[in-house]
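Student: got a structure for you, letters missing:
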C-alpha cells in the first residue's frame, strides 16, 4: 500500500506480500443455448444448498490454519441445468488485455467452482458497484437485487451472465503466478510529540504541490534538515514511537492509529495515502540482504537487526529516499468494519479484495482465484479493487487479509503459486488498459 501511485496498494511489499517490497444496471438479453432458444431460469431446481462455511473473524480473512477452501461443500454441481447450459454455449474469441491474454474456458475448467457460498464476495462486488466500470456496470442493479439471495441463486445468475477466461501471458502460455498478501496495520500514536513518540507522519505540505510532479525532498532531508523540518512541522498528523512502524505505514500506504489526543482521549483514526515525494522506492530489506547483514527477508529479521543496531536504523532508512504523505480520515463504527479504499476508490473487503496489475485486469473484475501453499488453500471468487507497484504481470495478485494484528500472520505468510480466471459479461468487449 505505499510505493506506487494511487490507491491503498501502490507499494505494498511486506512479509511475503509485505516482504517482497522490503527485499463492481439492468439485465442483458439472454444468450441462447446451442440448439435451444431458452436459458435456464434463475429459479431452476437444484440439489439442496448446504450450510455455508462459517465466516472468518471480523477484520481478517481468517487465520492461516483456518483458511482452507477445499473443505467447502458443493453449492452447485455440474449436473445443474445452468452449468450444462453454460458449458455447452459456444466459446467467444480470446480477449487481449495489455500484459495478458484472456483465454475463454468452461466453468468446469475452474478448480473448485460451485463450492464458494459467495456471501462475502457479494459485499465486495456491491462496493465495486459504487464506482462501476463499463460494460459490467450495467449489471449492478441485478447485483444489488441479489443481495439477500441464497448461494445457488447467485451461482445461477453469475453463470448465466458471465463468461470465464483464464488469465494467461500475452503469448498464450500459463505464467508462473504469484500470490502475496497485505493488510492494514493498527498502531498506537500520539497527536503531539513527546520523549517517546518522536517519529512524525505528515500531511502533504503546499511545497509538495508547488513541485509540480518533480521529486521533492528526500527522506534524509526530511529527517535531518532543520529548514525542511520547520516547513513540515505544521503538517504533522501524528507521532509514532518506532521508526519501523512508520516505515510499515509508508509501505502499506494506509493504516489505523489508536491516537492519543492532548486531553488523553484515545481515538481510532485512519491515515490514507495522499501523496509521496516523487523519489523511487528502495527496499531497506533488500539493502540488508545484499550486505549480508540478515539471512532472510522477513519483518522479524528486520526487527531483530534494528534491535541489535539501534544507532544504524536512521542510516538504513535513508537508503530509501521515498516518503509518503497521508490524509486523516475519521473512523466511525461503520467505516471501521471495512478496509481502506483501494485504487478503484472503494473500501476493501478482507479475503475478497485483491490488488492486480491493471494492465492485465481492469478494476472491479471478479476473479476466480486458486492458490495452494503452506499458508492457505484458496479456491474462491475475489474482486480486483487495488493495485501495487510490486504487483506486475498477468497472474499476479496481492490478497487483502484485513486489519490489525489478527490479519498480519496471513499477510506475512502468503507467498505461493497462483492461477487466475477472470469473469466478464457475455458478449461484451474488454476495455484497453489505461494510458500511462
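Tutor: Noted; the coordinates are in hand. Fair warning: this is a prediction, and the values are worked out from it, not measured in the lab.

Student: CA only for contacts and neighbour counts going forward, please
Tutor: Will do.

Student: ok, so what distance separates the residue lying closest to residue 386 once chain neighbours are set aside from residue 194?
Tutor: The shortest distance from residue 386 to any non-neighbouring residue, by CA to CA, 6 or more residues apart in numbering, is to residue 355 (4.1 Å). Plainly put, residue 355 is 37 Å away from residue 194 if you go by CA to CA, to the nearest Å.

Student: Could you do residue 183 as well?
Tutor: 28 Å.

Student: Of those two, give the one with the bigger neighbour count.
Tutor: residue 183 (37 against 12; other CA atoms under 10 Å).

Student: buried stuff in whichever strand or helix holds that one?
Tutor: Following DSSP states H and E, one finds residue 183 within strand 178-184. Across strand 178-184, burial judged by 16 or more other CA atoms under 10 Å covers 178, 179, 180, 181, 182, 183, 184.

Student: can you check stretch 259-275 too?
Tutor: Here stretch 259-275 shows 259, 260, 266, 268, 269, 270, 271, 272, 273, 274, 275 as buried, counting by 16+ other CA under 10 Å.

Student: cool, and stretch 158-166?
Tutor: Neighbour-count burial for stretch 158-166, counted by 16+ other CA under 10 Å, picks out 158, 159, 160, 161, 162, 163, 164, 165, 166.

Student: ok, and here's another one to check against it:
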C-alpha cells in the first residue's frame, strides 16, 4: 500500500477513533458468543497493530475460499466479497472496516498473549516401485480393523501389507515427517526424467501411541538438532540402524491419493477448503469458528543473525490440529518444499490475535 493510501487510511482510523465509544468490557448479546476457552472483547480498528500495512489483496483468495463454506452470519458479506472484489489493497481494507468489527481474543483468564507456530506440506521424492534408495513405503488404510492396529516394526516386510504399498520414498525421516503432518506431495520421475506430482492425504492410523524418534536420538546425543540435514547425516552414517530407530515410534499413518488439480494450492484443511500458504492457520475450534478472519501480531520466523521483524497480517482460520489448543493459539501454514519446512521449523513466537466478525451477528459454536 502506497504512502498516500496509508495517509487516507490513517485519517479514516482517526475519525473512527474520535467518534467511537470505548470498547465494552464484555461482548454484548449481538457479539460473538463466549466460548469455553476464549474471551472476545470489542475494540477499535486503531488497536490492531500494523492494520493498513498488509496487502489484503494477497489474503483475498483465502477469504474467498472460506466463503465457499460460509457460516450463516457470513452469507451476506461473502456474497458482496465475491460480486464486488476490491480493486486494490486500500479498497479491500475499507471493505472489511465497513462490514466487519474487530474483537481482541484472550484466554479464559484474560491473557491476550499466546503462541504462533508453523506447519507445512512435506514434499518427497518417490517411486512407484521399490528400487535403489527408494525403500521406505507409504501404505493405504487396511480394510481389516484388526490389521490396522499393527505396530510399525511389524508392518514392513509383512506380506499382508505388500498390496497396500502406494509408493516408496528414499528418506525415512522425511516419511516420519509426512506422517506427523498428515499429508504431503510425492514427486515421481519417469524413465525420461519427466516429473509428476501427486498428493497423499491422511486416511487413518494404527491406533498405536506416538513416540518421537527424533527426541530419542537427541536424548542419546546421536544428533545435535532436529533439522532434516542432521537426521539425514545420521541415517547415512548408520544405515543398518535406521529401521530400529524408526520402530521407536509404533504409530503409522495410512494415506490415500488425492487429485492435485492446482499445484499452487495446499491440502484441504478442517474447514474443507484448500489451504493458502502464509494465509491459512489452524486454530482451536472451541475458541474460534472455522472460517473466521484473524489479524495476527507476531514476528517473522527466526533467522540467524537477523533481528526479529514484525509479522502482522490477515489470515483465515481454516484448519485444526490436536496440538493447537487455547484461545490465542495459531499454527500458520507456510506451504510446501524446503523453504516452507525451514520457516515452519523456525516459527515459535509470541502471538496476539484479533477476530473480524460481521456487525450484529452471533456465531454458533
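Tutor: That came in fine, so what should we check first? Bear in mind the structure is a predicted one, so any value in this text is a computation, not a measurement.

Student: What is the resulting TM-score of the chain superposition?
Tutor: Remark: TM-score between the superposed chains equals 0.87 [TM-score structural alignment, normalised by the length of structure 2]; 353 aligned residues with a CA RMSD of 2.7 Å.

Student: all strands of the stretch 201-350 of structure 1, in order?
Tutor: Secondary structure of the stretch 201-350 of structure 1, counting by DSSP state E, counting those that start in this stretch: strands at 236-240, 254-260, 266-276, 324-330.

Student: Alignment lookup: residue 170 of structure 1 to structure 2.
Tutor: Superposed on structure 2 with TM-score structural alignment, residue 170 of structure 1 falls opposite residue 108.

Student: Correction: the previous question concerned residue 336 of structure 1.
Tutor: Residue pairing (TM-score structural alignment): residue 336 of structure 1 is matched to residue 263 of structure 2.

Student: Count the residues that sit near the counterpart of residue 248 of structure 1 in structure 2.
Tutor: Taking TM-score structural alignment, the alignment pairs residue 248 of structure 1 with residue 177 from structure 2. Counted with other CA under 10 Å, residues neighbouring residue 177 of structure 2 total 18.

Student: Residue 177 of structure 2 touches residue 121, doesn't it?
Tutor: No - judged on CA atoms under 8 Å, residue 177 of structure 2 makes no contact with residue 121 at a distance of 9.4 Å.

Student: From residue 308 of structure 1, how far off is residue 81 of structure 1?
Tutor: Between residue 81 of structure 1 and residue 308 of structure 1 the distance, using CA to CA, works out to 64 Å.

Student: Comparing the two, which residue is more hemmed in?
Tutor: A side-by-side neighbour count of residue 81 of structure 1 and residue 308, using other CA under 10 Å, places residue 81 first with 17 against 11.

Student: distance of that one from residue 87 of structure 1?
Tutor: For residue 81 of structure 1, the distance to residue 87 of structure 1 - CA to CA - is 10 Å.

Student: just residue 241 of structure 1 next, same as before
Tutor: Using CA to CA, residue 241 of structure 1 is found at 57 Å from residue 87 of structure 1.

Student: And residue 202 of structure 1, by the same measure?
Tutor: 54 Å.

Student: what about those two, which has more around it?
Tutor: Remark: of residue 202 of structure 1 and residue 87, residue 202 carries more neighbours, 22 against 18, as counted by other CA under 10 Å.

Student: aligned partner of that one in structure 2?
Tutor: Match for residue 202 of structure 1 (TM-score structural alignment): residue 139.

Student: Kindly report the same for residue 401 of structure 1.
Tutor: With TM-score structural alignment defining the correspondence, residue 401 of structure 1 maps onto residue 334 in structure 2.

Student: in the longest helix seen in structure 2, what counts as buried?
Tutor: As assigned by DSSP state H, the longest helix anywhere in structure 2 is helix 3-19. Of all the residues in helix 3-19 of structure 2, those buried under the rule 16+ other CA under 10 Å are 9, 12, 13.

Student: got it, and stretch 294-306 of structure 1?
Tutor: 294, 296, 297, 298, 299, 301, 302, 305, 306.

Student: Turn those into CSV, columns for distance to residue 432 of structure 1.
Tutor: Formatted as CSV, the buried residues of stretch 294-306 of structure 1 follow (distance: CA to CA, whole Å):
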residue, distance to residue 432 of structure 1
294, 43
296, 39
297, 36
298, 37
299, 38
301, 42
302, 41
305, 45
306, 45
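
Student: Just the ones in helices from those, please.
Tutor: Counting by DSSP H, the buried residues of stretch 294-306 of structure 1 place 299, 301, 302, 305, 306 in helices.

Student: nearest to residue 419 of structure 1, of the residues you listed?
Tutor: For these, the closest approach to residue 419 of structure 1 (CA to CA) belongs to residue 299, at 26.7 Å.

Student: Quick check: the aligned residue for the closest one in structure 2?
Tutor: Match for residue 299 of structure 1 (TM-score structural alignment): residue 228.

Student: just residue 102 of structure 1 next, same as before
Tutor: Per TM-score structural alignment, residue 102 of structure 1 is aligned with residue 40.

Student: wait, what's in contact with that match?
Tutor: Contact partners of residue 40 of structure 2, counting by CA atoms under 8 Å, 6 or more residues apart in numbering, are 26, 27, 32, 34, 103, 104, 105, 106.

Student: excluding its backbone neighbours, what's nearest it?
Tutor: residue 105 (4.9 Å).

Student: any idea how far that neighbour lies from residue 162 of structure 2?
Tutor: Using CA to CA, residue 105 of structure 2 is found at 49 Å from residue 162 of structure 2.

Student: more neighbours, these two?
Tutor: The neighbour count for residue 105 of structure 2 versus residue 162, taken as other CA under 10 Å, is higher for residue 105 (26 against 13).

Student: Now do the contacts for the more buried one.
Tutor: 38, 39, 40, 41, 112, 327, 328, 352, 353, 354, 355.

Student: and the angle for the host helix or strand of the residue nearest to residue 40 of structure 2 with strand 114-121?
Tutor: Secondary structure from DSSP H and E places residue 105 of structure 2 in strand 100-106. Put simply, strand 100-106 of structure 2 runs at 110 degrees to strand 114-121, going by axes from the mean of the first three to the mean of the last three CA atoms, to 10 degrees.

Student: ok now strand 100-106 of structure 2, how far from the chain's centre?
Tutor: Strand 100-106 of structure 2 sits 21 Å away from the centroid of its parent chain (CA atoms, centre = their mean, to the nearest Å).

Student: That one: average distance to aligned residues in structure 1?
Tutor: By mean CA distance after the TM-score superposition for structure 1, the fitted strand 100-106 of structure 2 averages 1.2 Å away from its aligned residues in structure 1.

Student: residues in contact with the aligned partner of residue 73 of structure 2 in structure 1?
Tutor: Correspondence of residue 73 of structure 2 to structure 1, assessed by TM-score structural alignment: residue 135. By CA under 8 Å, 6+ apart, the contact list for residue 135 of structure 1 reads 425, 428, 429.
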